[in-house]
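**Q** Output the structure for:
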Amino acid sequence: MTATVLPLPLGGRPSQIGFDRLELTRILDLYGRMVAAGHWRDYAIQLGREAAVFAAFRRAAENPEFRIEKRPALRNRQGMWALVGENGTVLKRGAELGPVLAPVERRLMKLVE
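**A** Predicted structure coming up:
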């Protein structure tokens, strides 16, 4: 039996974009509050070469109500975070995650009242 040793990719672009622990904690906290309010029921995470996407669904069999996208290639231009609506329009874009999530959090406050 022979073993194949593969070199680790050093430098350059990563082969896959992902969320770090703090980012995912912030997103899942918002998701949990929206589930508790009865607004969201399912989510999906897609990790790829260009972007990491968190999609939140009202029901499992439809288009996501919101997508939270992380695109590091846009970091120095428009900001790497984007909040995309159900119809594909970019609702908010920025360099920090908190302000990008603000429209959804304001909506949550209206749901609770």
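**Q** CA only for contacts and neighbour counts going forward, please
**A** OK.
**Q** Show the end-to-end separation of stretch 43-61, please.
**A** 11 Å (C-alpha to C-alpha, to the nearest Å).
**Q** Now that stretch: buried residues?
**A** Using 16 or more other C-alpha atoms under 10 Å as the test for burial, stretch 43-61 gives 43, 47, 50-58.
**Q** Can you pick out the most distant pair from those?
**A** Using C-alpha to C-alpha, the buried residues of stretch 43-61 span at most 25.9 Å, a distance reached by 50 and 58.
**Q** ok now do the residue nearest to residue 67 when sequence neighbours are not counted, which residues does it touch?
**A** Nearest residue to residue 67, sequence neighbours excluded (C-alpha to C-alpha, 6 or more residues apart in numbering): residue 55, at 4.4 Å. By C-alpha atoms under 8 Å, 6 or more residues apart in numbering, the contact set of residue 55 is 43-45, 64-68.
**Q** One more sequence to fold, the one below, so I can look at both together:
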Amino acid sequence: MENVTPLRTPRSTGAEPQVAFTRPELDRILSLYGRMVAAGLWRDYALTFGPRTASFSGFRRTAENPEARIVKDPALRLKQGEWILYGEGGVVLKRGHDLAGVLAPLERRLVKIVEG
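**A** Predicted coordinates for the structure are as follows:
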């Protein structure tokens, strides 16, 4: 029972490392998700991590296409910004270097719902 078997890491298998959200980024995104759920706009979400991008998708209903998709693509960090907000039809709503700026359209929509 004292045999230790090392687990394979991405470096040892030769696979590319995955892109992921940092803790503060995920906190910000999940905070928005919680407020969208409280407003009755979203009911489900999905996280996807790949070798090039990380993605958060917010759904009105589980069986639908995502209403909004927040994508982190570090390859675009020095060009248009690593953050992209896609709308329901896959249309790019906002790009930028700052997560807060990219989430602004969703935040504004949430404020309008609370006020109205």
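**Q** Would you report the TM-score computed for these chains?
**A** Scored against TM-score structural alignment, normalised by the length of the first structure, the superposed chains reach a TM-score of 0.90; 111 aligned residues with a C-alpha RMSD of 2.2 Å.
**Q** which residue is nearest the centroid of the second structure?
**A** The residue lying closest to the centre of the second structure (C-alpha atoms, centre = their mean) is residue 56, at 2.8 Å.
**Q** And the equivalent of that one over in the first structure, how far from residue 25 of the first structure?
**A** Matched by TM-score structural alignment, residue 56 of the second structure corresponds to residue 54 in the first structure. As judged by C-alpha to C-alpha, residue 54 of the first structure and residue 25 of the first structure stand 12 Å apart.
**Q** now residue 69 of the first structure
**A** Taking C-alpha to C-alpha, one finds residue 69 of the first structure at 15 Å from residue 25 of the first structure.
**Q** again with residue 68 of the first structure
**A** Taking C-alpha to C-alpha, one finds residue 68 of the first structure at 13 Å from residue 25 of the first structure.
**Q** the more surrounded of the two?
**A** Applying other C-alpha atoms under 10 Å to residue 68 of the first structure and residue 25 shows that residue 68 carries more neighbours, namely 23 against 12.
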